[in-house]
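>>> here is a sequence with its predicted model. Questions after.
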Amino acid sequence: MAETARPWLTVIGIGDGGLTTLPDQARAALDAAKTVFGGERHLAMLGDTQARTIAWDKPFADSIAALKASAGTPTVVLATGDPMWFGVGATLTRHFSPEELLVIPAPSAFQLAAARLVWPLADCRCLTVHGRPVETVNRYLAPSVRLLIYSEDAASPQAIARLLTGRGFGPSRLVVLEHLGGDRERIRETTAAGFDLADIADLNTIAVECVAGRAATPRPLVAGLSDDAFVNDGKMTKRVLRALAVAALEPLPGQRLWDVGAGSGSISIEWLRSGAGMAAVAIEPVAERRALIAENAAALGVPELAIVAGEAPAAFAELAPPDAVFIGGGLTDGVFDAAWGALKPGGRMVAHAVTLESEAILIALHARLGGELMRIGVERAEKVGPYRGFKPAMPVVHWHVTRGDAP
């Protein structure tokens, strides 16, 4: 049996207590290192060292080349807490093989915060706004939910308090935990609406126990949000058809959607809200609608939605291949053929049509590729003089097919 290569890159998590809290394995890796990478705060802890020290570039991606240049020589990366939980370790796994890496974690701020508050960690939503928009938090706002949030800096607690208050969760309990595990540890509590904390350390974690006020409108994570959850100009897949479309797209963790002719972005937003690590691209040629998509994505907690300007199929050229495609607007043979060609094996295609011309395209595609073809008619009760009656909406033809179903 071949001997397994020893890792050359050691990622060391450091608590607020500094290097004195490191285990022997981490100390030995630091002593043997030829090069040490880290933030300025961590590198300052080293004092006099024989190793070459390199501070992270901004943007961080520029540091990857320097790390790769150290391959094969003992190298250490210094990080905060658990490097694999929203930390640099998770980023490095995208550039280095597991055989190259050794990770030595310290207790994470999530663990320490949960311990201080006596909150079962498994019952908490653990989030980060470090390097990410605070609007990410919107996705998880619901009564009685407990959130633990890594901060960007000293301004993060107040930014989150404002967000909570603006979403109707002003009565929520908000706890700021600073320098957890160190000599300067401090824990202070307030409410989102009554936020009055000052002199907050940059190194802090935020805990939120969500309480919905009268103005709150909690949004479920299942597909089929109320139509009033989205600002739109009328170009939107409505609730019933949207729930059907998202179910047929079969979102799975880590997969990517192309939402072609996105309109208000309702399909791609519901896709992102459905699971962890999802990706979506909303393709929309109209600038005003792209602004609506961005507004909806932030309000519903998925600001990571990629919004692409341009007409299909030309807009597909630079995009990573999708696991699923929804065509809700501008269906033509050229759009479908390009999207179908890009779709990964086993990927799902869903298309809607309301005009006779686009219906004819779906009927022909169903005959050629199979799948399931349906005409959906929805009738809603509305006022008819002093009485009520069912008023039919324009019928929609729905077609979905899996890439592997193609002959």
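In hand now; what should we look at? Numbering: from 1, shown residues only.
>>> from now on I want contacts and neighbour counts done on CA atoms only, so please keep to that.
Will do.
>>> got the buried residues for stretch 140-152?
Neighbour counts using 16 or more other Cα atoms under 10 Å place Tyr140, Leu141, Ala142, Val145, Arg146, Leu147, Leu148, Ile149, Tyr150, Ser151, Glu152 of stretch 140-152 among the buried residues.
>>> and the residues you listed, which is closest to Thr355?
Tyr140 (37.8 Å; Cα to Cα).
>>> show me which of the buried residues of stretch 140-152 is closest to Leu203.
Each of those was checked against Leu203 using Cα to Cα; the closest is Ser151, at 7.4 Å.
>>> ok, that closest one touching Cys126?
No. Using Cα atoms under 8 Å as the test, Ser151 is too far from Cys126 to be in contact (11.6 Å).
>>> coming back round to it: and which of the buried residues of stretch 140-152 is nearest to Ala106?
Ala106 has its nearest neighbour among those in Tyr150, at 15.5 Å by Cα to Cα.
>>> residues in contact with the nearest residue to that closest one once chain neighbours are set aside?
In space, and not counting its chain neighbours, Tyr150 is closest to Thr128: 4.5 Å by Cα to Cα, 6 or more residues apart in numbering. When contacts are counted by Cα atoms under 8 Å, 6 or more residues apart in numbering, Thr128 touches Phe86, Ile149, Tyr150, Ser151.
>>> included below, for side-by-side comparison, is a second structure:
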Amino acid sequence: MSAAPGSWTGTPVTVVGIGADGWDGLGRAAREAVGDAEVLFGSVRQLALVPPTVAAHRVTWPSPLLPALPGLLERHGGARLCVLASGDPMFYGIGVTLARLLGAQALRVLPQPSSASLACARLGWPLAETPVVSVVGRPLATVLPELADGRRLLVLSADEHTPRDLARLLGGHGFGGSELTVLEQLGGSAERRRAGIARQWEHPPGDPLNVVAITCSADPDRPRATRLPGLPDELFGGDGQLTKHEVRALTLAALAPAPGELLWDVGGGSGSIAIEWCRAHAGNRAVAFERLERRRRQIADNATVLGVPHIQVRGEVRGELAADTGIAAPDAIFVGGGLTQDGVLETCWAQLRQGGRLVANAVTAESESLLLNWSNAQGGILRKFQIYRGEPLGSFTTWRPQLPVTQWSVVKTARSFPRRREHVTGHAVGSGPSSDH
């Protein structure tokens, strides 16, 4: 069987959501679909919820599932297939994977209420306004970008240890006062609720089938870390090769991330641009290219601490592409370092898709001259930023300038926009250089 959507030639696969209330909670259509199946797929727990009177041959999902799934379906492709899923199959469930693999027309999906629907019903929270983060098969740190003082969110747990690990994560990132409510076996006869404060969490592990509700409470002295660009500089570790937050915010605005897009951060330094790009939306992706190994380690560490551990960290961009490592073409490229190295801009421009954006920052006369030449050839917009930060001077305050930054931003199309040049002077509080490299 090909993995291309629409290639499935067998009988449509029925995907039945089943809750913690098991067989008794299924409607007539769902029961008939399970009873009519010749092969029934599911986890050990899900298959055990189906009474022995159902005659279908039962197949337990292998681990890992995804690599084995195409062959498993092909092997049983001549039979009537039914797949069991937890709750709503299209809510972080196997239904999403099957739709991607087989195409929507190959499926008949019969959902039950999702765990998020049941949790919000118990808590009295508005489902449409409650963010949901799954840590099933994902790093726990992916919760971090969603945290904000006073915000409420749900976490779909990986197992019975997730509540304890989540409490520790919150305590270590300035949210130790947050209230946690663990909802176990939602909708079933064994449903149970436990609650407590993150920094005081002492509950032993409970049922592995649980959802954690968080009411966030931020420590007042913790720097704010929202999804908006321009995180405080002190949140990034490293050797000082950091695009400072004023210029970083302006750079992210020029890059204009949209959900699901891929960024190349060339000359990654501390990884600040790639990290903020990925924090802008949970579906965003980034590859950070950095020639120095110690900085590559620092990018990975910063990405984990700031909740986007899925960022890929690679070596020097030309070497990585020459090695044919299967790096996807980007929607946007930021060049923050290595501008004057032979072939860097040429390589980036060649790899950028039509309609993609390229933004480059320069702090030296040589790199600025290079951007002027590229702007003359390709169009786009030239800007120059001069940021001043207030600093003490004895008993007075003086304005301390950062290094001026020249920025070129361009969309890769036929030159439909005239070249423009802008000069901006900014004022802020603090000091330091403005570029990753």
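That came in fine, so what should we check first? In this text the structure is predicted, and so the values were computed from the model without any measurement.
>>> picking up where we left off before, which position in structure 2 aligns with the residue nearest to Tyr150 of structure 1?
Residue correspondence, TM-score structural alignment: Thr128 of structure 1 in this structure matches Ser134 in structure 2.
>>> kindly report the same for Asn232 of structure 1.
Taking TM-score structural alignment as the alignment basis, one finds that Asn232 of structure 1 is matched in structure 2 by Gly238.
>>> that match: how many residues sit nearby?
Residue neighbour count, defined by other Cα atoms under 10 Å, stands at 17 for Gly238 of structure 2.
>>> do you know how far it is from Ile311 of structure 2?
Using Cα to Cα, to the nearest Å, one obtains 17 Å as the distance from Gly238 of structure 2 to Ile311 of structure 2.
>>> do the same with Ala274 of structure 2
Separation of Ala274 of structure 2 from Ile311 of structure 2 (Cα to Cα) stands at 8 Å.
>>> okay, those two: which has more neighbours?
When Ala274 of structure 2 is set against Ile311 and neighbours are counted by other Cα under 10 Å, the residue ahead is Ala274, at 30 against 20.
>>> ok, the more buried one touching Glu261?
No. At 11.6 Å, Ala274 of structure 2 and Glu261 do not qualify as touching, with contact defined as Cα under 8 Å.
>>> part of a strand, is Arg296 of structure 2?
No. Under DSSP: H, G, I helix; E, B strand; the rest coil, Arg296 of structure 2 falls outside any strand and is assigned helix.
>>> aligned partner of it in structure 1?
That one, Arg296 of structure 2, aligns with Arg290 by TM-score structural alignment.
>>> would you confirm that that match contacts Glu284?
Yes. Here Arg290 of structure 1 lies in contact with Glu284, judged by Cα under 8 Å, at a distance of 6.3 Å.
>>> common neighbours of the two, please.
Residues touching both Arg290 of structure 1 and Glu284 (Cα under 8 Å, 6+ apart) are Gly263, Ile307, Ala309.
>>> out of those residues, who has the most neighbours?
Gly263 (26 neighbours).
>>> three-state assignment of it?
coil.
>>> and it, how far from Pro133 of structure 1?
For Gly263 of structure 1, the distance to Pro133 of structure 1 - Cα to Cα - is 23 Å.
>>> same thing with Arg116 of structure 1?
Relative to Pro133 of structure 1, Arg116 of structure 1 is positioned 27 Å away (Cα to Cα).
>>> more neighbours: the two, which one.
Between Arg116 of structure 1 and Pro133, counting by other Cα under 10 Å, Pro133 is the more crowded of the two (15 against 12).
>>> any idea how far apart the tips of stretch 354-371 of structure 2 sit?
Using Cα to Cα, the span of stretch 354-371 of structure 2 from its first residue to its last is 20 Å.
>>> secondary structure element for the residue nearest the centre of structure 2?
The structure's structure 2 has its C-alpha centroid closest to Ala282; by Cα atoms, centre = their mean the separation is 3.4 Å. Taking DSSP states H and E as the definition, one finds Ala282 of structure 2 inside no helix or strand.
>>> tabulate the shared contacts of Arg290 and Glu284 of structure 1 (TSV), appending distance to Leu221 of structure 1.
TSV is the format used below for those (distance: Cα to Cα, whole Å):
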residue	distance to Leu221 of structure 1
Gly263	21
Ile307	21
Ala309	27
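>>> how about Ala299 of structure 1, what's its partner in structure 2?
Applying TM-score structural alignment, one finds that Ala299 of structure 1 aligns to Val305 in structure 2.
>>> and its match, what is it in contact with?
Ala141.
>>> show me what contacts Leu81 of structure 2?
Residues counted as contacts of Leu81 of structure 2 (Cα under 8 Å, 6+ apart) are Thr11, Pro12, Val13, Thr14, Ala37, Glu38, Val39, Leu40, Phe41.
>>> aligned to Val137 of structure 1, what sits in structure 2?
In structure 2, the position corresponding to Val137 of structure 1 is occupied by Val143, as judged by TM-score structural alignment.
>>> give me the number of residues near its match?
The burial count for Val143 of structure 2: 23, using other Cα under 10 Å.
>>> in this structure it contacts Val133, no?
Yes. The pair formed by Val143 of structure 2 and Val133 meets the contact definition of Cα under 8 Å, at 6.4 Å.
>>> intersection of neighbour lists for those two?
Taking Cα under 8 Å, 6+ apart as the contact criterion, the common neighbours of Val143 of structure 2 and Val133 are Val155.
>>> all strands for the stretch 251-400 of structure 2, in order.
Ranges of strands within the stretch 251-400 of structure 2 are 262-266, 285-289, 312-314, 332-335, 357-362, 381-393, 396-401, based on DSSP state E, counting those that start in this stretch.
>>> and those as TSV, adding distance to Gln185 of structure 2?
Below are the strands of the stretch 251-400 of structure 2 laid out as TSV (distance: least, Cα to Cα, whole Å):
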stretch	distance to Gln185 of structure 2
strand 262-266	37
strand 285-289	34
strand 312-314	36
strand 332-335	43
strand 357-362	47
strand 381-393	54
strand 396-401	58
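>>> and the aligned residue in structure 2 for Gly170 of structure 1, how far from Val211 of structure 2?
Gly170 of structure 1 maps onto Gly176 in structure 2 when the alignment is built from TM-score structural alignment. Distance, Gly176 of structure 2 to Val211 of structure 2, using Cα to Cα: 19 Å.
>>> again with Gly188 of structure 2
Gly188 of structure 2 sits at a distance of 14 Å from Val211 of structure 2 (criterion: Cα to Cα).
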